[in-house]
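Novice: here are the coordinates; sequence isn't available:
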């Protein structure tokens, strides 16, 4: 079985694919992201037997693994049209994979917890409804550690790398730009500067250099303007850490609401 890459992707804004974009974005604002997400499975060396997804919408004191065999829905967005609260993503969980995740992290000296009731938050079900609309691939969720330490999450990703050789796809679901207070201001300079820096860091030929740069992301040009709080960027650290020595590459790039959005794969 070929080794799976790891992926950091944008999950868009709320239930963006099932509603009209803001008028100032234009009617086709999310078409590029939808097209990318719909092609993710075809881009892989094989159809994954399961997906481990780290969402920017789940934080816990310890990295926490979802263990439900049939996760429910968690509508963790507010003020959207009523029909967006009737979306359903009935993918199965995978308790055996959840146990393997815990074991790999434990072997690396990383304390973990489990959650048997956690449902799919919109950092999971929004992209996955496009990636695997038939909901056939089992999905296990892993939380961020609430300290949001980039080095810690690079280490977490590195511990999970063996899953890639077991045909498990590791996805970090967040956004390369996440500042809701400035999303509509029409300014592009800080978004462009940070996107340029982030792409250079994520695609550095040497993985050690890549991870060192990513660990220091907060000092990058425009960093805090793009991420006043970094929960949507930290899933990238898990994906990069799990990428091991494999090179990074940008696999998605678009402007949404004048802000540059990029996605990356490792391997």
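Specialist: Looks like it arrived, so ask away. All of these numbers come straight from a predicted model, not from anything done at the bench.
Novice: Every contact and neighbour count from this point should use C-alpha atoms.
Specialist: Noted.
Novice: how about stretch 16-32: buried residues?
Specialist: 16-17, 21, 25, 29-30 (16 or more other Cα atoms under 10 Å).
Novice: ditto for stretch 132-146
Specialist: Along stretch 132-146, the positions that meet the burial threshold by neighbour count (16+ other Cα under 10 Å) are 132, 135, 137-145.
Novice: Pasting the second one now:
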């Protein structure tokens, strides 16, 4: 089994793949998600998704073999609260993830009831529409400590050689009050910083710079609450010595916002 890269993706808004007009607006993002699957080639054994929509006091792994849906969005058409993404869970992988986290000295737990939130099912319904790849979600911790989430990624790194695709799912600019024209300048500024930071060649310097993200231009405008940025730290930590590649970049999502996604590691 080849060693898989890791990804940090901007996952779009709410249940966008299930709304034709909204999906058309996400065309560039959708194309990037399909391209990710194509560049990987063979399907992974499973996807481990760290979603920006789930946080707990300990790193918590979804242990449900038949995950339900979590409709964690508001104000969308009624049919979007009936959609199903029927990918199976993987309880054995959940236990493996928990053991790796605990071996790194970090707190971990299994949630036997948790289902897929839209940070997971929205991108995956585009990537794997047949829902034929097992999926396990992993929470962030509520404190959002950047370096600890990098350490989480380090702990999960062995999974890359076991056929497990590690994906951090968030949005590189996430300020619901400043989308559209109001988000144009701050999203451009933060994205430019992020591109530069991830291109730093020194592993130690790159990790330190990214973890110190609040010093970036427009940092707290881009992320008033960093839930959609922290999954980046885990994707980075799981491929910390490897190069970052921008795999999605758009300057007009959500009416004027710049957003990006990244791959860490080579395609072998």
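Specialist: Noted; the coordinates are in hand. Model, not experiment: these values are computed from the prediction.
Novice: returning to that earlier point: for the buried residues of stretch 16-32 of the first structure, name the two members farthest from one another.
Specialist: Across the buried residues of stretch 16-32 of the first structure, the longest distance by Cα to Cα is 13.4 Å; it joins 17 and 25.
Novice: before we move on, the earlier item: can you flag which of the buried residues of stretch 132-146 of the first structure belong to helices?
Specialist: Members of these lying in helices (criterion: DSSP state H): none.
Novice: quick one on the thing from earlier: any chance of the buried residues of stretch 16-32 of the first structure in TSV, plus secondary structure and distance to residue 7 of the first structure?
Specialist: Rendered in TSV, the data for the buried residues of stretch 16-32 of the first structure read as follows (DSSP: H, G, I helix; E, B strand; the rest coil; distance: Cα to Cα, whole Å):
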residue	secondary structure	distance to residue 7 of the first structure
16	helix	20
17	helix	20
21	coil	25
25	helix	26
29	coil	22
30	coil	19
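Novice: now the residue in the second structure sticking out farthest from the centre: how far from residue 15 of the second structure?
Specialist: Ranking residues of the second structure by C-alpha distance from their mean position (Cα atoms, centre = their mean) puts residue 78 at the top, at 26.0 Å. Taking Cα to Cα, to the nearest Å as the criterion, residue 78 of the second structure is separated from residue 15 of the second structure by 11 Å.
Novice: Next up, identify which helix or strand residue 188 of the second structure is on.
Specialist: Secondary structure assignment for residue 188 of the second structure, by DSSP states H and E: helix 184-198.
Novice: against the first structure, where does that helix fall?
Specialist: Following TM-score structural alignment, the partner segment of helix 184-198 of the second structure in the first structure covers residues 188-202.
Novice: What of stretch 151-164 of the second structure?
Specialist: Stretch 151-164 of the second structure falls opposite residues 155-168 of the first structure when the two are matched by TM-score structural alignment.
Novice: Look up the average distance of the next helix or strand after the helix holding residue 188 of the second structure to its aligned counterpart in the first structure.
Specialist: Counting by DSSP H and E, the next helix or strand C-terminal to helix 184-198 of the second structure is helix 203-211. Once the two structures are superposed, the average separation between helix 203-211 of the second structure and the matching residues of the first structure is 1.2 Å (mean Cα distance after the TM-score superposition for the first structure).
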